[in-house]
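Peer 1: The following block contains a protein sequence and its predicted model.
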Amino acid sequence: MYALLKILRTFLRLIQVYAVIVIVANAARYCFVHIPLVIITASFLQFVLDVIPQTRIRNLSNKAVLITGCDTGLGNALARTLDSIGFRVFAACLKANSPGADSLKSNCSEKLTVIQLDVTKDDDVEAARRVVEDSLKNSGDVLWGVVNNSGIAIFGEVEWLSVGMYQEVLDVNLLGMIRVTKQFLPLLRESKGRIVNASSIQGRFASPFSSSYCISKFAVEAFGDSLRYEMYKWGIKVVTIEPGNFASASAQFQPETFRSGMEKVWNEMPTDIQELYGKKYVDAVTDSIVRTPQTGYSNPSMVMDDYVKALTLENPSTRYLPSGLAWKMLCNVLYFSPSWVGDLFFKATWLMWKNNRPGQLSS
């Protein structure tokens, strides 16, 4: 059954590659009818394949999973989900006494342990490894999975963001992931377990106002691929999760967080850049970003289902894109099509901003 599914998924990828070849060879004739139809069809078939039952690992009671970024949002929800199906869970939180951490302690089983962990600090990561090792020695369980979920986002145009802001995002989203993975690989090698990395749909295609976030997620995709190739020989499976728009299910994408973040960006912007763009334009961008969650999903169940598949299927996919069909089609169109398709899409969006232009473009 698994071999058949692999063949079908490979066939669908070939269809998508074929679509790109046809775009290049027959752009004028096919670009508005044939190619979108092929990509949409392939996306729909992939959507159907994802719901076909597959063989799962039976005994979870002796398996432990470490999850980073459990204070809020998807990480917190995943800790609850994995605890409910029988895993021993190490829920790593930036603050062990945060409201989210306290909620996990109160509402989950005794098999869940909250660990304080700042993924940007080597000492914290080493201390977390020692806590996990000691706990596993006492329980007799094995570390089956590491879920690298910690992430932050800083939004704004490239000229608005300082190099320090880019470093801040990369230190959590990418380097934090690498720190945690390297520390826990020896334990995963013993169990031949799983590494599950949180990427994003924006690890597939970039968009305006989110360069620092997109850069980090593109890098997560590359890290996951390189690691997966290297871990074959050890029997460790590496899976990348690429959620669509679940902004409303994540604390960092809440309106108040967006606005305070953009205010910080404005305050730290050089004076000449402030004068070039103007506060009116920056506020319009902020309003646009704040509206992003309204077009997405508030229920994280699709994301949780794919995380569970990544950790419990005998042969999980290398990537999961938890999202509705429309977002999957958009992702495939922008990912597999030539660059001019994305350019056209975002240029059309820019034209709709005719009443909200940077200050010096409006004069």
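Peer 2: Thanks, I have the structure now.

Peer 1: contacts and neighbour counts: CA atoms only from here.
Peer 2: OK.

Peer 1: In contact with F155, which residues?
Peer 2: By CA atoms under 8 Å, 6 or more residues apart in numbering, the residues touching F155 are 209-213, 261-262.

Peer 1: go with 6 Å
Peer 2: 209-210 (CA atoms under 6 Å, 6 or more residues apart in numbering).

Peer 1: Equivalent analysis for R194, please.
Peer 2: Contacts of R194 by CA under 6 Å, 6+ apart are 145, 236-238.

Peer 1: Which of those residues fall in strands?
Peer 2: 145, 237-238 (DSSP state E).

Peer 1: before we move on, back to that, among the contacts of R194, which one sits closest to L321?
Peer 2: V238 (14.8 Å; CA to CA).

Peer 1: before we move on, back to that, hmm, which of the ones in strands among the contacts of R194 are the buried ones?
Peer 2: 145, 237-238 (16 or more other CA atoms under 10 Å).

Peer 1: Okay, one more to line up with it:
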Amino acid sequence: MHFSPRKGFTVFAGFEEVETEKSSECTATSSSALKEQSSGRVHIIQLDVTSEEQIQKVKEYIQDNLPSGATGIWAVVNLGVWACFGEAEWLPFAAIRRSTEVNLLGVVRLTQIFLPQLRRTKGRVINVVSALGSIPTPLRSPYCACAAAIRAFSDCLRLEMRRWGVDVVVVTPGEALSGCFLTEERLVDQARSMWAWLGDAAKAEIGQDYFEMKVRSLRPYVESQQPEADLFVVLRALTDAVSRTFPLTRYQPVSPAERLKTFVAEHLPRSFYDIVYN
């Protein structure tokens, strides 16, 4: 993202899939909607953060399409969201690896690539990190672990980049879900994959009733997703992080319940949190 006081934002928005015949309905809808609602200053580009080849192509594309006179981008906004749901023992390791590659390693690599430009512009890195990074949550351990790791990475990077005048900001939204992040169909597919991956001994010890009960516990999470969710507070935090002269180091646009849960997790004995929230 490049920011110019006179012209506003020139945005390079990366999607794992852009609108093609092979793209998923969710991704195609998101990218096409952004195209329709934005001005000519928004560039929709394909970006799989796990692909070094695509990252390098995006770097070249951005360099070739920067506004006249710009020496680099003003801000990198990282948002890695790929989650697998289930107890740690149940999850195929390939799913855990994928979550780590997208939510952690992809964010780190993309940041590395653009740090030289950010040094020149004295810009900023903005990492959007789920509040689950500080709220232990059953059935989401890989995602929670990656979120916690990105928070730590951001805090270290902030100290490293201070001498260069580069800000590092963390935005930690709550469960502000929009669109089709987790659908009923995807939930069922993941459950079948997990059950098939478990060995016979594990299936016998865990029991199918307990397994299905845990899967059903995710249904309210699926049903809470709204295509037109009110993301105003999250967008306001992101806008402030990008454009403010002296941005905060951390923005936390969460609900009061999530704020309380975070406080308990971070400031009270862990045993108290385990009793209250499990």
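Peer 2: Cool, got the structure. Just so we're clear, the structure is a prediction, and the values are computed from it rather than from any experiment.

Peer 1: How close are the two chains, by TM-score?
Peer 2: The pair, once superposed, lands on a TM-score of 0.88 when counted by TM-score structural alignment, normalised by the length of the second structure; 265 aligned residues with a CA RMSD of 2.0 Å.

Peer 1: returning to that earlier point: would you format the ones in strands among the contacts of R194 of the first structure as JSON lines with distance to G244 of the first structure included?
Peer 2: Below are these laid out as JSON lines (distance: CA to CA, whole Å):
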{"residue": "G145", "distance to G244 of the first structure": "23"}
{"residue": "K237", "distance to G244 of the first structure": "23"}
{"residue": "V238", "distance to G244 of the first structure": "20"}
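
Peer 1: Show me which of these is closest to S199 of the first structure.
Peer 2: V238 (12.5 Å).

Peer 1: if I line the two up, what does that closest one land on in the second structure?
Peer 2: Using TM-score structural alignment, the equivalent of V238 of the first structure in the second structure is V168.

Peer 1: ok, now N267 of the first structure?
Peer 2: Checking TM-score structural alignment: N267 of the first structure goes with A196.

Peer 1: and that match, that's in a helix?
Peer 2: Yes. Counting by DSSP: H, G, I helix; E, B strand; the rest coil, A196 of the second structure is part of a helix.

Peer 1: Can you give me the separation between L12 of the first structure and V169 of the first structure?
Peer 2: Separation of L12 of the first structure from V169 of the first structure (CA to CA, to the nearest Å) stands at 34 Å.

Peer 1: Out of the buried ones among the ones in strands among the contacts of R194 of the first structure, which comes closest to R29 of the first structure?
Peer 2: Using CA to CA, these come closest to R29 of the first structure at V238, 40.4 Å.

Peer 1: Check the gap between the closest one and V196 of the first structure for me.
Peer 2: Counting by CA to CA - V238 of the first structure and V196 of the first structure are separated by 6 Å.

Peer 1: Same check on I21 of the first structure?
Peer 2: Counting by CA to CA, the gap from I21 of the first structure to V196 of the first structure is 32 Å.

Peer 1: For burial, what's the neighbour tally of the equivalent of L235 of the second structure over in the first structure?
Peer 2: When the first structure is aligned by TM-score structural alignment, L235 of the second structure is paired with M304. When counting by other CA atoms under 10 Å, one arrives at 20 neighbours for M304 of the first structure.

Peer 1: Apart from its chain neighbours, what residue comes closest to M304 of the first structure?
Peer 2: The spatially closest residue to M304 of the first structure, leaving aside those adjacent along the chain, is L78, at 6.1 Å (CA to CA, 6 or more residues apart in numbering).

Peer 1: same check, this time on W234 of the first structure
Peer 2: R189 (6.3 Å).

Peer 1: for T100 of the second structure, same thing?
Peer 2: Once flanking residues are discounted, T100 of the second structure sits nearest to C146: 6.3 Å by CA to CA, 6+ apart.

Peer 1: Let me know the secondary structure of the one you found.
Peer 2: Assignment for C146 of the second structure (three-state DSSP): helix.

Peer 1: How many neighbouring residues does it have?
Peer 2: Using other CA under 10 Å, C146 of the second structure is surrounded by 23 other residues.

Peer 1: Which position in the first structure pairs with it?
Peer 2: Match for C146 of the second structure (TM-score structural alignment): S216.

Peer 1: remind me, longest strand of the second structure?
Peer 2: strand 8-15.

Peer 1: Buried ones in that one, by neighbour count?
Peer 2: Buried residues in strand 8-15 of the second structure (16+ other CA under 10 Å): 9-12, 14-15.

Peer 1: and what of stretch 144-158 of the first structure?
Peer 2: Buried, per 16+ other CA under 10 Å, within stretch 144-158 of the first structure: 144-156.

Peer 1: Check stretch 328-343 of the first structure too.
Peer 2: For stretch 328-343 of the first structure, by 16+ other CA under 10 Å, it's 328-329, 331-337, 342.

Peer 1: Now, those that are in helices?
Peer 2: In this view, these that belong to helices under DSSP state H are 328-329, 331-336, 342.
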